[in-house]
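# Provide a 3D model corresponding to the input given below.
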Amino acid sequence: MSENSSIISISTEIMGGTPVFLGTRVPIQTLFDYLEAGESIDDFLEGFLTVSREKVITLVKLRL
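Sure, this is the predicted structure:
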């Protein structure tokens, strides 16, 4: 199992196939939109309580 598969879920049954954080309906792109707008990871996590800090940190590291 790749590291991505423990963070990201893609299913036509959830948000029409939009990549989301595993176990949530929160699109991955939302995190990157927050960061690109100058918001912090803490700001994102406060708005999306179903996403764990660990998943966010791992995803940010993978994107770098």
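
# going forward, measure contacts and count neighbours with C-alpha atoms only.
OK.

# residue 40 and residue 8: what is the separation?
20 Å (Cα to Cα, to the nearest Å).

# correction: the previous question concerned residue 59.
9 Å.

# next one: residue 45
Applying Cα to Cα to residue 45 and residue 8 gives a distance of 16 Å.

# quick one: which of the two has more around it?
Ranked by neighbour count (other Cα atoms under 10 Å), residue 45 and residue 8 place residue 8 first, with 18 against 15.

# hang on, isn't that one packed against residue 20?
Yes. Residue 8 is in contact with residue 20 according to Cα atoms under 8 Å; the separation is 5.6 Å.

# okay, and the common contacts of the two?
residue 28 (Cα atoms under 8 Å, 6 or more residues apart in numbering).

# helices of this structure, residue ranges please.
28-36, 41-47, 53-63 (DSSP state H).

# next, the second sequence, to be compared with the first:
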Amino acid sequence: MDDQPFIQVDPQIMLGKPCIAGTRITVEAILEDLSAGQPEEEILASYPRLTPESLDAAQTYAKRP
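You can find the predicted model right below:
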């Protein structure tokens, strides 16, 4: 999956941390939720602007070297 349309890095948004495009939801926040064992369905419910595709993109982005 190409994560580029879903992930943005802007120094003026969340101090330049990678975020879901068009939101202030950081990749880091999503990964913390997943690491804590929160099911994907609950994460999606917690962040109404998050889509299954953007959740996948965050995980793909985190695996980049």
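
# circling back: and the helices of the first structure as CSV, adding distance to residue 16 of the first structure?
Shown next, in CSV, are these (distance: least, Cα to Cα, whole Å):
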stretch, distance to residue 16 of the first structure
helix 28-36, 14
helix 41-47, 22
helix 53-63, 21
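
# nearest to residue 3 of the first structure, out of these?
Closest of the helices of the first structure to residue 3 of the first structure is helix 53-63, at 8.5 Å (criterion: Cα to Cα).

# which strands and helices sit next to that closest one?
Contacts defined by 3 or more Cα pairs under 8 Å, 6 or more residues apart in numbering; DSSP states H and E place helix 53-63 of the first structure against no helix or strand at all.

# now the residue nearest to the spatial centre of the first structure: closest residue in space that isn't a chain neighbour?
Geometric centre of the first structure, nearest residue: residue 28, 3.7 Å, by Cα atoms, centre = their mean. Leaving aside its sequence neighbours, residue 28 of the first structure sits nearest to residue 20 (Cα to Cα, 6 or more residues apart in numbering; 5.0 Å).

# what of residue 40 of the second structure?
The nearest residue in space to residue 40 of the second structure (Cα to Cα, 6+ apart) is residue 34, at 7.3 Å.

# test my guess that residue 21 of the first structure contacts residue 4.
No. Using Cα under 8 Å, residue 21 of the first structure is not in contact with residue 4, being 9.9 Å away.
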